[in-house]
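Enquirer: here are the coordinates; sequence isn't available:
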């Protein structure tokens, strides 16, 4: 993914869908940093709407990890996120609603 877009703090939904599909079909792993950064940025806003958006991107990120056949890396990342943000109750609730955690 273009480093300029990441530096400009663009969310995946702000980018051209056709470009994301091209990158995803060529090398899905290139999308991972884009989703990781978007998720962190939204969580930093510390409000429920941002948490919902972060969970939306977490679901997309999970799909990316499974497409590159790395479910173990996904599980490690999700465990890290749960631990890192364990005190953000609203985020945990949104993750449950998104069926990321039980």
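Expert: Here it is on my side, so go on. It should be emphasised that the depicted structure is a prediction, and the values quoted were computed from it without experimental measurement.

Enquirer: make it CA atoms for all contacts and neighbour counts henceforth
Expert: Fine.

Enquirer: Next, work out how far apart residue 58 and residue 72 are.
Expert: Counting by CA to CA, to the nearest Å, the separation of residue 58 from residue 72 is 15 Å.

Enquirer: okay, those two: which has more neighbours?
Expert: residue 58 (21 against 11; other CA atoms under 10 Å).

Enquirer: and residue 62, how many neighbours?
Expert: For residue 62, the neighbour count with other CA under 10 Å is 20.

Enquirer: one more structure, for comparison:
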């Protein structure tokens, strides 16, 4: 998919569900390629200064800005998203009560 920003200002490219965000300068062309078993099932939503890509499960997203320029991977198979990618396996977020940044729960008072 070739994206031509044709904008006077910068354009944001967002990749979901990771929430990865990239800023591109005005009048930049970006070639996006998708690699994976369901790579053609991606979804795109857009606004005047933003393009959001919703990638399918087990799909990598790659971007190149100019012919011959380096290609950057912008959604990784090595960093699977829980609930979407098969490689996530049994990974799951910790229960809220086990988060490290929470203060200790005060002891309960016995009823009077």
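Expert: Thanks, I have the structure now. Keep in mind that what you see is a predicted model, and the values were worked out from it rather than measured.

Enquirer: Report the TM-score for the pair.
Expert: Both chains were compared after superposition, and using TM-score structural alignment, normalised by the length of the first structure their TM-score is 0.20; 43 aligned residues with a CA RMSD of 5.2 Å.

Enquirer: Endpoint to endpoint, stretch 45-63 of the second structure covers what distance?
Expert: Taking CA to CA as the measure, stretch 45-63 of the second structure stretches 17 Å from start to finish.

Enquirer: again, but for stretch 32-47 of the second structure
Expert: End-to-end span of stretch 32-47 of the second structure (CA to CA): 18 Å.

Enquirer: so who does the closest residue to residue 43 of the first structure other than its chain neighbours touch?
Expert: Nearest residue to residue 43 of the first structure, sequence neighbours excluded (CA to CA, 6 or more residues apart in numbering): residue 51, at 5.7 Å. If you count contacts by CA atoms under 8 Å, 6 or more residues apart in numbering, residue 51 of the first structure has them with 42, 43, 90, 91, 94.

Enquirer: And residue 6 of the first structure, by the same measure?
Expert: With contact taken as CA under 8 Å, 6+ apart, residue 6 of the first structure is in contact with 34, 37.

Enquirer: how close does it sit to residue 95 of the first structure?
Expert: Relative to residue 95 of the first structure, residue 6 of the first structure is positioned 24 Å away (criterion: CA to CA).

Enquirer: I am finished for the moment; much appreciated.
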